[in-house]
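J.: Provided below for reference: sequence and predicted model.
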Amino acid sequence: MAEHLSAHYAIGLTGGIGSGKSTVADLFEAQGIVVIDTDAIAHQLTAPDGLAIAAIGQQFGASAIAANGAMDRQWMRELVFSDGTAKRKLEQILHPLIRQQCEHLAAMATTPYVIFAVPLLVESGNWRGRVDRILVVDCKEETQINRVMKRNNLNQEQVQAIMRAQASREQRLAAADDIIVNETDLNSVKMQVQTLHLQYLTLASAANNKSDA
């Protein structure tokens, strides 16, 4: 796999808004596994003095930069939501930098496998070649809507608009090698994470033995 981002066995973790990706990522971290969060990297890149700020200011003008020197997220969100060309230009700035940072963090990892947490993994279309397996956190769409309404103080129409901009539940499940169902209680999710963790340790060990042979 020429595109593989890591010398380690690699898992791509994704799920729709409100599915519980962060909870699952935290549970894998509790097992001692390195989780590389592309959303967190994007926030660092667009924070004051972030590596993407100069290019964003150059491409989009002073309006794109807030008074504190960070990217003006609200301004940019409104722009890319209505302008596909602007969205592509922002991605052309951010994606190579995110990839570079992912490679750097993965190279420093000392765990048997690493997890890349990628909210829009299915939408991006190029993560399949970068990881060994794709893990999807899944729940019913009504569960997603209720969680996000409660968490983000949004109404149902606003949440559904966000969901329409993402891959559908069916598209995510079709891309999945593994699925964690996050519908009921945390204990159920913990047990599923534990089962997959043991499976990934076995797969990582087999992959390492093969590469050493």
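T.: Alright, I've got the coordinates. Residues are numbered from 1 along each chain as shown.
J.: when you work out contacts or count neighbours from here on, use the C-alpha atoms and nothing else.
T.: OK.
J.: and the helix or strand residue 145 falls within, what does it pack onto?
T.: Assigned by DSSP states H and E, residue 145 belongs to helix 141-152. For helix 141-152, the packing partners by 3 or more C-alpha pairs under 8 Å, 6 or more residues apart in numbering; DSSP states H and E come out as helix 156-164.
J.: how about residues contacting the helix it packs on?
T.: Helix 156-164 is touched from outside by 16-17, 145, 148-149, with contacts defined as C-alpha atoms under 8 Å, 6 or more residues apart in numbering.
J.: who does the helix or strand just after it touch, helix- and strand-wise?
T.: Next helix or strand after helix 156-164 toward the C-terminus (DSSP H and E): helix 169-175. Under the contact definition 3+ C-alpha pairs under 8 Å, 6+ apart, helix 169-175 sits against helix 121-124, strand 133-138.
J.: re earlier: and the helix holding residue 145, what's buried?
T.: For helix 141-152, burial by neighbour count (16 or more other C-alpha atoms under 10 Å) applies to 141, 143-145, 147-149.
J.: can you count the residues close to the closest residue to residue 9 other than its chain neighbours?
T.: In space, and not counting its chain neighbours, residue 9 is closest to residue 113: 4.6 Å by C-alpha to C-alpha, 6 or more residues apart in numbering. Look at residue 113: counted by other C-alpha atoms under 10 Å, it has 22 neighbours.
J.: below is an additional structure, to be compared with the one above:
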Amino acid sequence: MRKIGLTGGIGAGKSAVSQLLASYGAVLVDSDLLAREVVAPGTPGLAAVVEEFGPGVLGPDGALDRPALGAIVFADPARLQALNAIVHPLVRARSAELEAAAAPDAVVVHDVPLLAENGLAPLYDRVIVVDASEQVRLDRLVRLRGMAEQEARARMAAQATREQRLAVADFVVANNGSLAELEQQVKAVWEQLTA
């Protein structure tokens, strides 16, 4: 089994790259999806988040109100650290379960937004960084995700710098252009991973 870390700043296009890799045959372990799974209603993870941040982070349906929690943690690095201390161990445990279930010859791609921030590069055989300019990322967050520019800039600032991400990269996929250009680069990386 080859264990690949995939990361990129918010708005860089990491999801598009992970979908392409999965279409080529990679087993995808998506940390964002797992982070939602481990704080779903009824889970110990959600109970721990509510204990730490109060009932104001719950919506009327009893599910986590992500925008309310985001407003707290993205404005205060200490609060973000408290949230990560709850969620990250749960995500790591679930990732390990999914990896253990993969075939022995699989290429397992771990989609990890905070790979560089959390010093996780040594856990992987190779690291792929999806890179896009700050302006392209900002435009995607505002135009495609409907974020206010100030919120988008705050989320970007809360992550590793572009230089920090590139420093851990074995492969860099530049995503400032078209989907066809992206596909071409991802296919080339896949061919190297499976050679």
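T.: Received the coordinates, thanks. Keep in mind that this is a model prediction, so the values were computed, not measured.
J.: that older thread, alignment lookup: the residue nearest to residue 9 of the first structure to the second structure.
T.: Using TM-score structural alignment, the equivalent of residue 113 of the first structure in the second structure is residue 107.
J.: how about the buried residues of helix 141-152 of the first structure in CSV, adding distance to residue 157 of the first structure?
T.: Listed next are the buried residues of helix 141-152 of the first structure as CSV, based on distance: C-alpha to C-alpha, whole Å:
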residue, distance to residue 157 of the first structure
141, 13
143, 14
144, 13
145, 9
147, 14
148, 11
149, 10
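J.: out of the residues you listed, who's nearest residue 81 of the first structure?
T.: Of all the buried residues of helix 141-152 of the first structure, residue 81 of the first structure sits closest to residue 148, with 19.3 Å by C-alpha to C-alpha.
J.: pull up the gap between the closest one and residue 127 of the first structure, please.
T.: Residue 148 of the first structure sits 26 Å away from residue 127 of the first structure, going by C-alpha to C-alpha, to the nearest Å.
J.: same check, this time on residue 137 of the first structure
T.: In this view, residue 137 of the first structure and residue 127 of the first structure are 16 Å apart by C-alpha to C-alpha.
J.: for residue 179 of the first structure, same thing?
T.: Separation of residue 179 of the first structure from residue 127 of the first structure (C-alpha to C-alpha) stands at 17 Å.
J.: in this structure residue 46 of the second structure contacts residue 35, no?
T.: No - contact between residue 46 of the second structure and residue 35 fails when scored by C-alpha atoms under 8 Å: they sit 10.4 Å apart.
J.: which position in the second structure aligns with residue 183 of the first structure?
T.: Here residue 183 of the first structure is matched to residue 176 in the second structure, going by TM-score structural alignment.
J.: check contacts around the residue most central in space within the second structure.
T.: With distances taken as C-alpha atoms, centre = their mean, residue 113 lies nearest the centre of the second structure, 2.6 Å away. Neighbouring residues of residue 113 of the second structure by C-alpha under 8 Å, 6+ apart: 6-10, 31-32.
J.: return the subset of those lying in strands.
T.: Judged by DSSP state E, strands contain the following of those: 6-8.
J.: buried ones among the residues you listed?
T.: By 16+ other C-alpha under 10 Å, these give 6-8 as buried.
J.: name the single longest helix found in the second structure.
T.: Looking across the second structure with DSSP state H, the single longest helix is helix 77-100.
J.: against which helices or strands is that one packed?
T.: Applying 3+ C-alpha pairs under 8 Å, 6+ apart, one finds that helix 77-100 of the second structure contacts strand 27-30, helix 31-37, helix 44-53, helix 66-73.
J.: what's the mean deviation for the longest one versus the first structure?
T.: The one in question is helix 44-53 of the second structure. With mean C-alpha distance after the TM-score superposition for the first structure, helix 44-53 of the second structure departs from the first structure by a mean of 2.4 Å once superposed.
J.: what's in contact with that helix?
T.: Helix 44-53 of the second structure is contacted from outside by 38-40, 57-58, 64, 69, 82-83, 86-87, 90, using C-alpha under 8 Å, 6+ apart.
J.: these, buried ones only, as a PyMOL selection?
T.: Burial among those is assessed by 16+ other C-alpha under 10 Å; the matching PyMOL selection reads:
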select buried, resi 38+39+40+57+58+64+69+83+86+87+90
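J.: stretch 156-165 of the second structure aligns to what range in the first structure?
T.: If you align by TM-score structural alignment, stretch 156-165 of the second structure falls on residues 163-172 of the first structure.
J.: now swap in stretch 2-13 of the second structure and tell me
T.: On the first structure, the counterpart of stretch 2-13 of the second structure by TM-score structural alignment is residues 9-20.
J.: any idea how far stretch 38-48 of the second structure is from the chain center?
T.: Mean-position distance between stretch 38-48 of the second structure and its chain equals 19 Å (C-alpha atoms, centre = their mean, to the nearest Å).
J.: again, but for stretch 17-27 of the first structure
T.: Offset of stretch 17-27 of the first structure from its chain centre (C-alpha atoms, centre = their mean): 10 Å.
J.: next, the buried residues of it.
T.: Residues of stretch 17-27 of the first structure classed as buried: 17-22, 24-25, 27 (neighbour count, 16+ other C-alpha under 10 Å).
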